[in-house]
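> no sequence on this one, just coordinates:
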């Protein structure tokens, strides 16, 4: 490479595209790993399922941000789709880490995507990066083996940060655009008990947090990318209704209705929750732009 770059996988997704835009706005050279024919010098081909990657694209890079993986809530959880969710994360991380550890002058840092699903259902118990993994498909079948694939990079002396991301609030993708039309009709309602905690972060704060981790050599290991103020689903419903100036329904949507409508994702992605605190970022002195849900939704909407 003529100049040091940051390598990004999953750059066409909600998070990757926002990060690439912000990095380039700051004058950072970004090279995107893509699974099609590259369309310029800022792209390089890789095929994680076949273990294909161009080492030259990684040689001498400043850092790698690995965000590739099938969207967990994109489709109904069939057995085939669940296998794809796991495969896309495990194989992609394995391919990338293998290439990084074989370089003579590899990047000193790897920021690898992860999720707060690691903690399972925490009820009203507050958890941080020191907490153990929970149970269930997301925790034990997805996140634990996904994160384990980064271990060889750590052993090779690469600084590894595992980005355990919560519910990202954005108008451009994720959950918010799916539920906004319902709330704008005045039909928003708590889901299930409404007592499950949703640990959220605005897309702006997510990008800023990743930029902080990129720049701070002292931050490694698991890093919770959530705002400091998780809320219950009932509170989230109330605040979002106020943000769009519409009433919300007094009765909750029963869990069995959600399970029938969207299958297994309802159980682990909607009806259970995690009360997650971003302890690592707070201890590092990171300043969140949107500390409260009200201000985050105001900014996003």
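That came in fine, so what should we check first? If you're wondering where the values come from, they're calculated on a predicted model, not measured in any experiment.

> for the rest of this, base every contact and every neighbour count on C-alpha atoms.
Noted.

> where do the helices sit along the stretch 51-200 of the chain?
All helices of the stretch 51-200 of the chain, identified by DSSP state H, counting those that start in this stretch, fall at 55-58, 79-101, 144-148, 151-155, 176-184.

> packing partners for the second one?
Helices and strands touching helix 79-101, by 3 or more CA pairs under 8 Å, 6 or more residues apart in numbering; DSSP states H and E, are strand 52-53, helix 55-58, helix 144-148, helix 151-155.

> returning to what we had before: tabulate the helices of the stretch 51-200 of the chain (JSON lines), appending mean neighbour count and distance to residue 129.
Shown next, in JSON lines, are those (neighbours: other CA atoms under 10 Å; distance: least, CA to CA, whole Å):
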{"stretch": "helix 55-58", "mean neighbour count": "19", "distance to residue 129": "29"}
{"stretch": "helix 79-101", "mean neighbour count": "19", "distance to residue 129": "20"}
{"stretch": "helix 144-148", "mean neighbour count": "19", "distance to residue 129": "13"}
{"stretch": "helix 151-155", "mean neighbour count": "16", "distance to residue 129": "17"}
{"stretch": "helix 176-184", "mean neighbour count": "15", "distance to residue 129": "26"}
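
> would you list those in a markdown table and tack on distance to residue 15?
Compiled in a markdown table, the helices of the stretch 51-200 of the chain are given as follows (distance: least, CA to CA, whole Å):
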| stretch | distance to residue 15 |
| --- | --- |
| helix 55-58 | 21 |
| helix 79-101 | 15 |
| helix 144-148 | 18 |
| helix 151-155 | 23 |
| helix 176-184 | 14 |
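
> another one to put next to it:
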């Protein structure tokens, strides 16, 4: 009998790909969603985080939970209201799951939760960050610290909990890569700011495979930096995209002040950088990357 994985945020970019790969691996997938619109080969249960509603059947039928839900960090400008939504969507959804697990009979064996390398701060320069590095103090760090504290509520119930501090996810279905690649295809690509800011990236399939391995491998516990082995600068990434697409880079770097004018405080997500190392994944797990090399990852996604 196949095991059931309950996913929150399953209709997002990562959730959709993760669902495909889980089904390929023989798992049954259930989603918690605000809408109960049918999805092929998936059981959909309803929840409403703001109203504190969660269909208990979702919990009672799950063997594992993967928690991805949360308002997109870079989807909109950071107004005060948007900041509240970014924080609240993460903390409230996790708390709702913890409460449902506490009061319903269940057989959930592990809880694999999304987090972010924003834990270390939006811009940590070229200082190497590992899982034991201190948290930052800016908005992204405050959100991620609160997010991870809320995930501790599940761990406190005795459920093995894994927190994936995720880097920049490379996929053509959303996120940064299409926005970087499109102007390069049109001959209008350029590095951002100094171009020296580091990007700690991961191919979406490797990220999803990490989640899948962590479901059943009991050696996974606590916090992991879900990034590829080699962070690269924004300039190096831009040049590598241009090389894979066989396009020239003709324009000068886009100045930081232009990015700040366009995006406000949100600009830190592209002008800032993080040199994050996958220390625990590399040293403490058997996980093997399929796309640990940037060129191979871009060739897979862009060609």
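Done, it's in. Please read these numbers as outputs of a predicted model, since none were measured by experiment.

> return the residue of structure 2 aligned against residue 54 of structure 1.
Under the alignment (TM-score structural alignment), residue 54 of structure 1 pairs with residue 55 in structure 2.

> of all the helices of the stretch 51-200 of structure 1, which one comes closest to residue 222 of structure 1?
Closest to residue 222 of structure 1 of these, according to CA to CA: helix 144-148, at 9.1 Å.

> what about the strands in structure 1?
Shown for structure 1, the strands assigned by DSSP state E span residues 6-9, 30-34, 43-47, 52-53, 63-66, 109-115, 126-127, 159-165, 167-169, 197-198, 200-202, 221-225, 231-232, 275-276.

> the match of residue 54 of structure 1 against residue 45, yeah?
Yes: using CA atoms under 8 Å, residue 55 of structure 2 makes contact with residue 45 at a distance of 6.2 Å.

> between these two, who's got more neighbours?
residue 45 (22 against 14; other CA atoms under 10 Å).

> just list the residues touching that one, thanks.
Applying CA atoms under 8 Å, 6 or more residues apart in numbering, one finds that residue 45 of structure 2 lies in contact with 30, 31, 32, 33, 36, 55, 57, 58.

> okay, those in TSV with distance to residue 129 of structure 2 next?
Below are the contacts of residue 45 of structure 2 laid out as TSV (distance: CA to CA, whole Å):
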residue	distance to residue 129 of structure 2
30	35
31	33
32	33
33	34
36	41
55	39
57	40
58	37
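
> if we can go back for a sec, could you point out which of the helices of the stretch 51-200 of structure 1 sits nearest residue 291 of structure 1?
Closest among the helices of the stretch 51-200 of structure 1, once you apply CA to CA, is helix 176-184, at 18.1 Å.

> which other helices and strands contact that closest one?
Using 3+ CA pairs under 8 Å, 6+ apart, helix 176-184 of structure 1 is in contact with helix 233-243.

> next, the angle from the helix it packs on to helix 176-184.
Orientation check (axes from the mean of the first three to the mean of the last three CA atoms, to 10 degrees): helix 233-243 of structure 1 against helix 176-184 gives 70 degrees.

> for helix 233-243 of structure 1, name the packing helices and strands.
Helices and strands touching helix 233-243 of structure 1, by 3+ CA pairs under 8 Å, 6+ apart, are helix 176-184, strand 197-198, helix 293-300.

> let's have these in JSON lines, adding distance to residue 240 of structure 1.
Converted to JSON lines, those look like this (distance: least, CA to CA, whole Å):
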{"stretch": "helix 176-184", "distance to residue 240 of structure 1": "8"}
{"stretch": "strand 197-198", "distance to residue 240 of structure 1": "13"}
{"stretch": "helix 293-300", "distance to residue 240 of structure 1": "7"}
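
> among these, which is nearest residue 245 of structure 1?
helix 176-184 (7.9 Å).

> with structure 2 superposed, average distance for that closest one?
Superposing on structure 2 and averaging over aligned pairs (mean CA distance after the TM-score superposition for structure 1), helix 176-184 of structure 1 comes out at 1.4 Å.

> could I get the buried residue list for stretch 235-249 of structure 1?
For stretch 235-249 of structure 1, a neighbour-count test (16 or more other CA atoms under 10 Å) marks 235-241, 243-244, 246-249 as buried.

> relative to residue 46 of structure 2, how far out is the match of residue 54 of structure 1?
6 Å (CA to CA, to the nearest Å).

> and for residue 8 of structure 2?
On the measure of CA to CA, residue 8 of structure 2 and residue 46 of structure 2 end up 10 Å apart.

> what's the answer for residue 205 of structure 2, then?
27 Å.

> separation between the closest residue to residue 126 of structure 2 other than its chain neighbours and residue 52 of structure 2?
With sequence-adjacent residues excluded and distances taken as CA to CA, 6 or more residues apart in numbering, residue 126 of structure 2 is closest to residue 275, at 5.5 Å. Separation of residue 275 of structure 2 from residue 52 of structure 2 (CA to CA): 38 Å.
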